[in-house]
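Engineer: One predicted model, sequence on top.
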Amino acid sequence: MNSSQKRSRAYYTTVIEKSDYGIRPLDPDVYGNKKRATRRIKEQLEQANDNDGDPDDDDDFNGQAVVSDSIATAQYLIKNLMLPSNGMTKVTNLKLPPVCFIHQIYSILRDNTAVDREIQYAIKLGSWRKFHILGTLDDEYALMDTKDYLQMVTDAKQEFLQDISSGINKEDNDIDTDLFDRFKRLLLNEQYFDTSVARQTLLSSSPTSSSSKKDCFTDKELTLLCKYGLLLPHMKKDSYWFAIRRQGIFMSSYIKGRKELLRILKKRSTKDIMEKLLKAKKLRQTVFSYEFILHDLIGSGRAERYKTSMGDLIKLTRKGELGQ
């Protein structure tokens, strides 16, 4: 087992098993319980990084970057919490993109500044990408593994080829399928790791070291990339957002789940509910798990989680009351 796997496993154990992790106490921490819990978690993470087992573990590492806490949390949200245990078939049929929101990570990790720094580093390395999705606030960004996004480009290419062979896109028969390969090369260029790109830049992109052909695009090709969900025209600027395919289906179910949880809290006279009672309620308007949506509410400041003697309490905030 390499260092990355050790650290990720130790972190997941901490999140799942420590009931006080990421929870703010209802009363002042006069006895230092919170400090001791924080110190205990820190020691666990440090111990996981020390490689105190087999010395040959360093040889298995092969120079791979250690997964940061923020990226490990993103993986945990996507792979473990995104879908209910019985909802895999429905989500697979919808082909929802494997993404989470950065503010969901805030609901698990205490240090938002450290989260931003670690995510920015992962983006700089090109291993993860950040996206703006329509229907979200300006500061709510989605996060996706670059490998998954490249696979999404491949899926778009296959769909394009099927449409051409079936005669659906007769007007696009003159477009070379190399378009999608050029777009992949663009995505792997560190100059294009941002959430958006200027239209003029795409029309006159400079050659990459891996290709003798200019990786630039025509207006018709850009229109096709928009058609297949890989680009989204910017509303105010002469530019494009890098887009996630089927984001409309994703956001429709996501917002429905958010509204459903908010309605439950708003109907309560005290605007709060014990989490064990909330967990017992079945969400009927979304395909996502209640945990995935709850991390959205807490991370975005629409709700707060408090630790009480009777269990965790979820309380509606002013932001949650005003908006949805």
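Structural biologist: Looks like it came in fine.

Engineer: Could you use CA atoms for every contact and neighbour count after this?
Structural biologist: Will do.

Engineer: wait, what's in contact with Ile249?
Structural biologist: Listed by Cα atoms under 8 Å, 6 or more residues apart in numbering, the contact set of Ile249 reads 94, 96.

Engineer: is it true that it lies in a strand?
Structural biologist: No. Counting by DSSP: H, G, I helix; E, B strand; the rest coil, one finds Ile249 to be helix, located in no strand.

Engineer: doesn't Arg305 fall inside a strand?
Structural biologist: Yes. Under three-state DSSP, Arg305 falls within a strand.

Engineer: Quick check: it touching Ile298?
Structural biologist: Yes. Contact criterion Cα atoms under 8 Å: Arg305 and Ile298 qualify, at 7.0 Å.

Engineer: Quick check, central residue of the chain?
Structural biologist: Geometric centre of the chain, nearest residue: Cys100, 2.4 Å, by Cα atoms, centre = their mean.

Engineer: Provide a list of residues in contact with that residue.
Structural biologist: Applying Cα under 8 Å, 6+ apart, the residues contacting Cys100 are 74, 77-78, 142-144.

Engineer: so how far is the helix or strand that Phe292 is a member of from its chain's centroid?
Structural biologist: If you go by DSSP states H and E, Phe292 is part of helix 290-299. Centroid separation for helix 290-299 versus its chain: 13 Å, with Cα atoms, centre = their mean, to the nearest Å.

Engineer: Report the buried residues of that helix.
Structural biologist: 290-299 (16 or more other Cα atoms under 10 Å).

Engineer: for stretch 32-45, same thing?
Structural biologist: Across stretch 32-45, burial judged by 16+ other Cα under 10 Å covers 34, 41, 45.

Engineer: Could you export those as CSV, including distance to Thr286 and secondary structure?
Structural biologist: Shown next, in CSV, are the buried residues of stretch 32-45 (distance: Cα to Cα, whole Å; DSSP: H, G, I helix; E, B strand; the rest coil):
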residue, distance to Thr286, secondary structure
Lys34, 35, helix
Ile41, 33, helix
Leu45, 35, helix
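
Engineer: Tabulate those (a markdown table), appending distance to Phe160.
Structural biologist: Below are the buried residues of stretch 32-45 laid out as a markdown table (distance: Cα to Cα, whole Å):
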| residue | distance to Phe160 |
| --- | --- |
| Lys34 | 54 |
| Ile41 | 49 |
| Leu45 | 46 |
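
Engineer: which one of those residues is nearest Lys271?
Structural biologist: Lys34 (25.5 Å; Cα to Cα).

Engineer: For Val153, see how far away the closest one is.
Structural biologist: Distance, Lys34 to Val153, by Cα to Cα, to the nearest Å: 45 Å.

Engineer: Second structure for comparison follows:
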Amino acid sequence: MKRAFMPSLFKNKRPRTVNNSSAGASGRKQLNEGGTSGDEDLSDLPSDTKAALAYLRSLFDIRHFEGRVPPILLKHQLYSIIQNKTQVDREVDQLRDKKEIRLFRYGNSKDVDEFCIVFSDDYLSHVRKMANQQGISDLIDRFVPEILEKMNNITFTCQMLCDVHGFKDKEITMLVNAGMLTVRDVGSWWLSIPGAGIFIKNFSKGRQSVLRAIKKSKYREILQKELEERKLQGVKKLSMMYHIHDIIGAELVTKIKTTSGIILRLDE
């Protein structure tokens, strides 16, 4: 079976918000911790992970992808909303244990942890629609109750799928071809999102477009409010706020509170 290549896109680092320090080359004055600005303030965002995921989901319009993917969220986006990374990780695990969400790992390196999140109901609905389109409904009717509804695994082995649950090599190949599984190693697979390739392509294009706009700005920084108003060619499928939460959560930019509003400064 052919190994699916999923590009390494995300930098899972702790986000940074700068307060009460110089704004750098521009010399702007910073707000105190309790200050407000015209931009989205932390107090305006959800304070728990489930609510934060629902907010991020609202930024993903599946109509822009013609229904070819469910709303896909990035785990590190949560770090741009909730400052306590330990809280996020704990609550993500709790939601996963309750089977309210599914986690998916993408990347071409075992040393890189790049997690996407999809609400379970969205994922199952997408999988069943895909199965009808590809004519594998009978196979999915077995895979969903025996695997997806019972387990929250990110990876599956041949021993688990074949020996325990009775799936044949031909059926696993069909699941790979349908985008349900991607090859991890010999005899093991990642659980995947059918059609995720189009999301990754547009996400990568949008991220680069946003970072390029900041790089071209004076001092390699821009007011978040100004960035939100930009009509960038690469940001069509996904919303600007979706990308802003990405670059902050992935620590590609530093978020600075100033009297003029929130500034995003490129770290490269």
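Structural biologist: Yes, it's here. Keep in mind that what you see is a predicted model, and the values were worked out from it rather than measured.

Engineer: In strands, which of the contacts of Cys100 of the first structure fall?
Structural biologist: Residues of the contacts of Cys100 of the first structure located in strands (DSSP state E): 142-144.

Engineer: Buried ones only from those residues, please, as a PyMOL command.
Structural biologist: Typed into PyMOL, the line below selects the buried ones among those, using 16+ other Cα under 10 Å:
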select buried, resi 142+143+144
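
Engineer: which one of the ones in strands among the contacts of Cys100 of the first structure is nearest Val115 of the first structure?
Structural biologist: Among these, and counting by Cα to Cα, the member closest to Val115 of the first structure is Leu143, at 12.3 Å.

Engineer: The closest one -> the second structure?
Structural biologist: Aligned counterpart of Leu143 of the first structure in the second structure: Ile117 (TM-score structural alignment).

Engineer: Would you mind confirming that that match is in contact with Phe104?
Structural biologist: Yes. Assessed by Cα under 8 Å, Ile117 of the second structure is found in contact with Phe104 at 6.3 Å.

Engineer: Could you tell me how far Leu187 of the first structure is located from Phe180 of the first structure?
Structural biologist: Per Cα to Cα, Leu187 of the first structure is found 11 Å from Phe180 of the first structure.

Engineer: wait, I meant Tyr106 of the first structure
Structural biologist: For Tyr106 of the first structure relative to Phe180 of the first structure (Cα to Cα), the value is 34 Å.

Engineer: Could you do Val153 of the first structure as well?
Structural biologist: Distance from Val153 of the first structure to Phe180 of the first structure, by Cα to Cα: 7 Å.

Engineer: Then Thr113 of the first structure?
Structural biologist: From Thr113 of the first structure to Phe180 of the first structure the distance is 36 Å (Cα to Cα).

Engineer: who has more neighbours, the two?
Structural biologist: The neighbour comparison of Thr113 of the first structure against Phe180 (other Cα atoms under 10 Å) goes to Phe180, with 21 against 10.

Engineer: Now which residue in the second structure aligns to the more buried one?
Structural biologist: So, by TM-score structural alignment, Phe180 of the first structure is matched to Ile140.

Engineer: so that match touches Asn132, yeah?
Structural biologist: No. Under the criterion of Cα under 8 Å, Ile140 of the second structure makes no contact with Asn132, lying 9.2 Å away.

Engineer: Which member of the contacts of Cys100 of the first structure is positioned nearest Lys276 of the first structure?
Structural biologist: Leu77 (19.7 Å).

Engineer: Pull the contacting residues for the counterpart of that closest one in the second structure.
Structural biologist: In the second structure, Leu77 of the first structure lines up with Leu56, judged by TM-score structural alignment. Counting by Cα under 8 Å, 6+ apart, Leu56 of the second structure makes contact with 73, 242.

Engineer: mind redoing it with 10 Å?
Structural biologist: 50, 71-74, 77-78, 81, 241-242, 245 (Cα atoms under 10 Å, 6 or more residues apart in numbering).

Engineer: Now intersect these with the strands, please.
Structural biologist: 73-74.

Engineer: which of the contacts of Leu56 of the second structure lies closest to Val112 of the second structure?
Structural biologist: Leu74 (14.2 Å).

Engineer: distance of that closest one from Arg128 of the second structure?
Structural biologist: 23 Å.

Engineer: now the helices for the second structure?
Structural biologist: For the second structure, helices defined by DSSP state H occupy the ranges 49-58, 85-97, 120-134, 137-143, 158, 169-177, 196-216, 224-229, 240-249.

Engineer: Let me have those in CSV, extended by distance to Ile262 of the second structure.
Structural biologist: Below are these laid out as CSV (distance: least, Cα to Cα, whole Å):
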stretch, distance to Ile262 of the second structure
helix 49-58, 19
helix 85-97, 21
helix 120-134, 33
helix 137-143, 47
helix 158, 50
helix 169-177, 44
helix 196-216, 14
helix 224-229, 6
helix 240-249, 12
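
Engineer: so Ser4 of the first structure makes contact with Phe61?
Structural biologist: Yes. At 7.9 Å, Ser4 of the first structure and Phe61 qualify as touching, with contact defined as Cα atoms under 10 Å.

Engineer: still on that earlier bit, which residues of the second structure does the helix holding Phe292 of the first structure align to?
Structural biologist: The alignment places helix 290-299 of the first structure over residues 240-249 of the second structure (TM-score structural alignment).

Engineer: That stretch vs the first structure, mean deviation?
Structural biologist: Compared with the first structure after fitting, stretch 240-249 of the second structure deviates on average by 0.5 Å (mean Cα distance after the TM-score superposition for the first structure).

Engineer: so what's Lys184 of the first structure up against?
Structural biologist: Lys184 of the first structure neighbours (Cα under 10 Å, 6+ apart): 149-151, 153-154, 178, 215.

Engineer: Tell me how far it lies from Thr146 of the first structure.
Structural biologist: Counting by Cα to Cα, the gap from Lys184 of the first structure to Thr146 of the first structure is 10 Å.

Engineer: and the corresponding residue of the first structure for Thr182 of the second structure, how many neighbours does it have?
Structural biologist: Matched to the first structure by TM-score structural alignment, Thr182 of the second structure sits across from Leu232. Leu232 of the first structure has 22 neighbouring residues, counting by other Cα under 10 Å.

Engineer: what residues are up against Leu232 of the first structure?
Structural biologist: Counting by Cα under 10 Å, 6+ apart, Leu232 of the first structure touches 132-134, 196, 222-223, 225-226, 239-244.

Engineer: shared neighbours, Val153 and Phe180 of the first structure?
Structural biologist: Counting by Cα under 10 Å, 6+ apart, the shared contacts of Val153 of the first structure and Phe180 are 225, 230.
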